[in-house]
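J.: all I have is the shape, not the residue letters:
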């Protein structure tokens, strides 16, 4: 059976919408399997997400399926990509004003980027 593999797989802003940590790991494993030797997987996702009313500072329930702590997300990524060459690992703190509810809100997160290159066939 012919297996399709890719040089580059990018997951940007979607993995925080999987149903659980188990589902997160399963998606990462499928990404790894679909990557050819020398190929790169790049993951960009929001962690530690908060939604806050701008005027009052009241915390709102987040509508994100998988709201991992930054350290937990990195721990999972490092374990799943063990044996790969980690090319990038960075965190950027985001704060974005939004108007998606009845009151003005602010979306806050620690956005992480993790990129790794497959060194050998597995």
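T.: Yes, it's here. Everything quoted here is computed from the prediction, not taken from an experiment.
J.: only C-alpha atoms for contact and neighbour calcs from this point on.
T.: Will do.
J.: for the chain, which segments count as helices?
T.: 21-33, 70-80 (DSSP state H).
J.: of all these, which lies closest to residue 64?
T.: helix 21-33 (12.9 Å; C-alpha to C-alpha).
J.: packing partners of the lengthiest strand in the chain?
T.: Assignment by DSSP state E gives strand 35-53 as the longest strand of the chain. The contact analysis (3 or more C-alpha pairs under 8 Å, 6 or more residues apart in numbering; DSSP states H and E) places strand 35-53 against strand 6-12, strand 59-60, helix 70-80, strand 105-117.
J.: what's the separation between the spatially most central residue of the chain and residue 67?
T.: Residue closest to the mean C-alpha point of the chain, counted by C-alpha atoms, centre = their mean, is residue 45 at 3.0 Å. From residue 45 across to residue 67, the span is 10 Å (C-alpha to C-alpha, to the nearest Å).
J.: any shared contact partners between those two?
T.: Residues touching both residue 45 and residue 67 by C-alpha atoms under 8 Å, 6 or more residues apart in numbering: residue 16.
J.: contacting residues for the residue nearest to the centre of the chain?
T.: 11, 12, 13, 14, 15, 16, 111, 112, 113.
J.: quick check: closest non-adjacent residue to it.
T.: Nearest residue to residue 45, sequence neighbours excluded (C-alpha to C-alpha, 6 or more residues apart in numbering): residue 13, at 4.9 Å.
J.: use this one as the comparison:
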């Protein structure tokens, strides 16, 4: 199994077993960075893209917060995620759009987005070149003065329950040095409203064997000039 297949398998199974807002899972609450990004939006209707939206962990709180007449578009590769996103939105009484697309190919219409959200999703492409290309397409699709709210994991590894450390089975092994180089070049002219580093752990299982996926992350909220 390659990293791409593993990512799809994991999310397909996870969304099949767990509900939005379920305590004890990473679907329980939205990222606080996303909520703070909403405070930076202009008054009036806005257009927001949530890339790697899944079942609506961030898409739904965004839709509930933006003014009437706004567009909130969730983009995900998995049909199951898109289906559950629309179901969850209907149950919550908010309006969202669901787009099934591979982030490696998805292109935002030029200068249409007031906010682009990418939380634990942008690193799920095939290589470093594809990662940089995705960020460029996101920037091209963002209005002047628009925002990017990103959380990107890097230097990822896995720990077996026995304590054995092994390389993470992911699409490509993004390193901190590579991420810094791309961010510093592409966002050189942007205003960095927030920029923080941290670590994260997710308990997962493969072939019935539990393990922990661990790594560092960059959380960035930036405004386009």
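T.: Alright, I've got the coordinates. Fair warning: this is a prediction, and the values are worked out from it, not measured in the lab.
J.: TM-score of the superposed pair?
T.: Overlay of the two chains. TM-score (TM-score structural alignment, normalised by the length of structure 1): 0.84; 117 aligned residues with a C-alpha RMSD of 1.8 Å.
J.: any chance of the helices and strands packed on strand 35-53 of structure 1 in CSV, plus mean neighbour count?
T.: Output for those, formatted as CSV (neighbours: other C-alpha atoms under 10 Å):
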stretch, mean neighbour count
strand 6-12, 15
strand 59-60, 13
helix 70-80, 15
strand 105-117, 20
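J.: what residue of structure 2 matches up with residue 47 of structure 1?
T.: Correspondence of residue 47 of structure 1 to structure 2, assessed by TM-score structural alignment: residue 154.
J.: and residue 191 of structure 2, what's its match in structure 1?
T.: Taking TM-score structural alignment, residue 191 of structure 2 has residue 85 as its aligned residue in structure 1.
J.: tell me the contacts of that match?
T.: Counted by C-alpha under 8 Å, 6+ apart, residue 85 of structure 1 has contacts 116, 117, 118, 119.
J.: in those residues, find the pair that's most separated.
T.: 116 and 119 (9.3 Å).
J.: overlap in contacts of the two?
T.: 84, 85.
J.: what's the average distance of the longest strand of structure 1 to structure 2?
T.: Superposed on structure 2, strand 35-53 of structure 1 shows a mean distance to its aligned partners of 0.9 Å (mean C-alpha distance after the TM-score superposition for structure 1).
J.: that strand vs helix 70-80, what angle?
T.: Put simply, strand 35-53 of structure 1 runs at 170 degrees to helix 70-80, going by axes from the mean of the first three to the mean of the last three C-alpha atoms, to 10 degrees.
J.: what residues are up against the aligned partner of residue 12 of structure 1 in structure 2?
T.: Under the alignment by TM-score structural alignment, residue 12 of structure 1 pairs with residue 119 in structure 2. By C-alpha under 8 Å, 6+ apart, the residues touching residue 119 of structure 2 are 51, 52, 149, 150, 151, 152.
J.: correct me, but residue 150 of structure 2 touches residue 221?
T.: Yes: between residue 150 of structure 2 and residue 221 there is a contact under C-alpha atoms under 8 Å: 6.4 Å.
J.: could you look up the SS state of residue 88 of structure 2?
T.: helix (DSSP: H, G, I helix; E, B strand; the rest coil).
J.: what's the counterpart of residue 219 of structure 2 in structure 1?
T.: Using TM-score structural alignment as the criterion, residue 219 of structure 2 maps onto residue 113 of structure 1.
J.: tell me the spacing between that match and residue 47 of structure 1.
T.: Distance from residue 113 of structure 1 to residue 47 of structure 1, by C-alpha to C-alpha: 11 Å.
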